[in-house]
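**Q** coordinates only, sequence not included:
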């Protein structure tokens, strides 16, 4: 009898252990499944944060690279995809997307090498071989985008589909999205948009998802459709203006923001948007007026103070107010660093070099791949407490910036000029020449190139650069004269049109278009321009003393 009781106890223990094992296994299965669902639902900023926290998660890196490529952030995408391969990920979609990303960056030889490396894996070879055949059929002068399309005709979407299938727990994300639509995830919104093309709210949610992911051209199309479905919706109208702004259609975005404000004069988001447009279009008094109004409406909103700081800095009449605005933004949002490069500009301009350096170093801790911050730190290192060690650090920072943004003329110019000043003429010349191919109006780079060529014994090139520098100096003096006139008479749209004509004659059509759009925006709202002029007069006779440190 005791034996029977013991046997039953053993059976119960065994059943209990088996049940526990099943529960643990099921729990682990659910955790893995939820991770897959989360990957499909996460927005790009969340994926980036997760990648910083889990840098050895290969599948996360692969998906992040694909989503960055969808947002046309190809430099970051290439780094993520390369890391995914280094961590052991291996599938044909990954190799194709990585190669296409390098191709669109005009790294053709590297793209070819990636395809050849992928073909060493038998399971990947057929698709990669087909890509090579498509590339062989292209003409020699194929554009980077056409080459990328030939490599991966479906683009990064094929890789996204591979890693963002979700799991059997997808229904939970859909259920949660129906309960809280504004908190719904990326994949849920995409599925809703496909199923309900005539629902303006659903289309607005999907458009906002695309905005959050930085896919602005797609967001414009979706939000235009949503706005046609609901033309009275302020939120959809404002979202459309945001999408137009980020896509680069700044003039049209400004008109849309003004249309929103006509119906809703105290809409803060529209005010902030219009302020950004005014900054971009150099209508600085309008920008100051708009951002001051925003700080009055929402004194605890850091974006309003950041915009005001930028506006005062760009105007260059009252840098003390710019500094105060940024300091208020820091108090309101002590954990934010996204505006620190702008803040550093004002700190440097008000002789707070040590604080500027600290701000930029902190920003690099948060954003280690932000080229502009490396660039500004390098400039700051050359301005104060200059030592050989700091100059060496500045050169290193500029090289990192150029590596991150190899087509940035200002960064190439700064590196070339520093190398020329250090007596490294042969190293400086290629950077200066590339900078001038991208921006033929960089007079500082032209002068540095002339000096570097003389040092290197290339006299004919030096003489050509010197002549070009003289011509540029005259042209830029005319530009400066009109810019000064605009600052004195910011309400005169004819001055903006004259500057646009000058830029057009000087071969700068983008700047010409910018000032033409500014003139149109100014003419569209003459009353705001006149109010801005009064603000300019007040600023001219009521400036704050700067602390020269």
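**A** Yes, it's here. Because the structure is a prediction, the values reported are computed rather than measured. Numbers count the residues shown, from 1 in each chain.

**Q** From now on I want contacts and neighbour counts done on CA atoms only, so please keep to that.
**A** Fine.

**Q** So what's the residue count around residue 524?
**A** The number of residues packed near residue 524 is 13, by other CA atoms under 10 Å.

**Q** How much space separates it from residue 482?
**A** 21 Å (CA to CA, to the nearest Å).

**Q** now residue 321
**A** 25 Å.

**Q** mind checking how far stretch 436-453 is from the chain centre?
**A** Chain-centre distance of stretch 436-453: 27 Å, with CA atoms, centre = their mean, to the nearest Å.

**Q** Give the buried residues for it.
**A** Neighbour counts over stretch 436-453 (16 or more other CA atoms under 10 Å) mark 436, 438-453 as buried.

**Q** try this one side by side with the last:
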């Protein structure tokens, strides 16, 4: 076997560890490197390879310790710095990784790979502008490297520079037409530029190269949606969902699309899944209520809306839906509760002001209702319903001339207001 000779010499031990690494026997290799270091404590290459062996066997803390020791022994060696940077990156410690890659690139500025490594760490830190600068240096040094151009494009996308991203990614695709990551990033740039047809074209090519890439399918769904190709959008999103069944973004898109293609039951079922995944999300509960209402499940809709308000009491749209429902079922107390809670935050909300008027009308108090309808009409003069309701209340109190005037104002606000037109015709000139 490789170990029969039991060598004592540090260089031989190091060589033996290297051979074991070549055979993917990382734990044994690490022991040989450790023995080489015992014999020669300042052996930089042994410390470096010990780090690599530990890294390959997923002993990340041990790898970090070895790489740090190598850096302390050879602080001006860019390779030791880069190795430590890679270990930091593997552990998600991107700020420390960036510091090592930056120093390595300073020591060897003509190494495009080091600038690319630095850019990747900066991108992980969401420092898109600095990342783009690093990737630009990499592309300047190696202009034929499609990966570097792809990373530059991704950085520009992250930095909200889709025009620059497009230029970089077109170069990446020209260098490597089969690079799926580049086509996806290019499509994202086109989507940001609102060129959805171009995005669809590149995503279709990417799908032909890799039909099981989530980013390809998700973005293809988005591009098709923006182009108005709703069935195609649904197909792409469903394919994406098959890959990642709990993707909240994909589920959300399908919840919005299914009703538009006549698949309300699927929308409802999908929204139920979303509600389980995000139990504290008021928006999902509100949408679930809307879908249940559309499906004829009024009790379920009210339950979902009330749940939404528990999670976010500031949802005005939900309060208005609930208040309208309670008026419909002749529960003025519940309706008034929601309208008044809304008016605490939005005292000039015309719909809520009009709603209080409806509550008072339901209780047989038209004179009090008149004051609320008047406030609603003053808050939003274009609200025909408020003027019409005011006219009805004025009729109930015998103020016919004022009622006629209110109906005319309703028709000025909305000439198609059928109720006001009928009421005015009924009263006569």
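**A** Received it, and whenever you're ready, just let me know what you need. The structure presented is a predicted model; accordingly, all values stated were derived computationally and were not measured.

**Q** Tell me how the two chains score on TM-score.
**A** Taking TM-score structural alignment, normalised by the length of the second structure as the basis, the two superposed chains have a TM-score of 0.55; 286 aligned residues with a CA RMSD of 3.8 Å.

**Q** that older thread, so residue 321 and residue 482 of the first structure - more neighbours on which side?
**A** Neighbour count, other CA under 10 Å: between residue 321 of the first structure and residue 482, residue 321 has more, with 21 against 18.

**Q** in which helix or strand would I find that one?
**A** If you go by DSSP states H and E, residue 321 of the first structure is part of helix 319-332.

**Q** after that helix comes which helix or strand?
**A** Next along the chain after helix 319-332 of the first structure, taking DSSP H and E as the criterion, comes helix 340-349.

**Q** residues in the second structure aligned with that next one?
**A** Counting by TM-score structural alignment, helix 340-349 of the first structure pairs with residues 183-192 of the second structure.

**Q** Tell me roughly how far the matching stretch lies from the first structure on average.
**A** Stretch 183-192 of the second structure differs from its equivalent in the first structure by a mean of 2.0 Å after superposition (mean CA distance after the TM-score superposition for the first structure).

**Q** Name the residues that touch that stretch?
**A** Residues outside stretch 183-192 of the second structure that contact it (CA atoms under 8 Å, 6 or more residues apart in numbering): 150, 153-154, 157, 162-163, 165-166, 169-170, 173, 196, 198-200, 202-203, 205-206, 215-216, 219, 223.

**Q** packing partners for the helix holding residue 321 of the first structure?
**A** For helix 319-332 of the first structure, the packing partners by 3 or more CA pairs under 8 Å, 6 or more residues apart in numbering; DSSP states H and E come out as helix 302-315, helix 340-349.

**Q** average offset between that helix and the second structure?
**A** Mean deviation for helix 319-332 of the first structure: 1.1 Å (mean CA distance after the TM-score superposition for the first structure).

**Q** which of the residues in that helix are buried?
**A** For helix 319-332 of the first structure, the neighbour count (16+ other CA under 10 Å) marks 319-323, 325-330, 332 as buried.

**Q** just stretch 248-264 of the second structure next, same as before
**A** Buried positions in stretch 248-264 of the second structure, judged by neighbour count with 16+ other CA under 10 Å: 248, 250-251, 253-259, 264.

**Q** I'd like the distance from it to the chain centre, please.
**A** For stretch 248-264 of the second structure, the distance to the chain centre is 16 Å (CA atoms, centre = their mean).

**Q** Which residues does it contact?
**A** For stretch 248-264 of the second structure, contacts defined as CA under 8 Å, 6+ apart pick out 218, 230-231, 234, 237-238, 240-241, 266-268, 270-271, 274, 277, 291, 295.

**Q** For residue 158 of the second structure, give me its contacts.
**A** By CA under 8 Å, 6+ apart, the contact set of residue 158 of the second structure is 126, 128.

**Q** Map it onto the first structure.
**A** Residue 158 of the second structure maps onto residue 314 in the first structure, by TM-score structural alignment.

**Q** Please convert the helices and strands packed on helix 319-332 of the first structure to a markdown table, extending it with distance to residue 177 of the first structure.
**A** Listed next are those as a markdown table, based on distance: least, CA to CA, whole Å:
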| stretch | distance to residue 177 of the first structure |
| --- | --- |
| helix 302-315 | 29 |
| helix 340-349 | 35 |
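
**Q** so where do the helices sit in the stretch 51-200 of the first structure?
**A** 58-70, 74-86, 92-104, 108-118, 125-136, 144-151, 157-163, 170-179, 186-195, 200-212 (DSSP state H, counting those that start in this stretch).

**Q** Thank you, goodbye.
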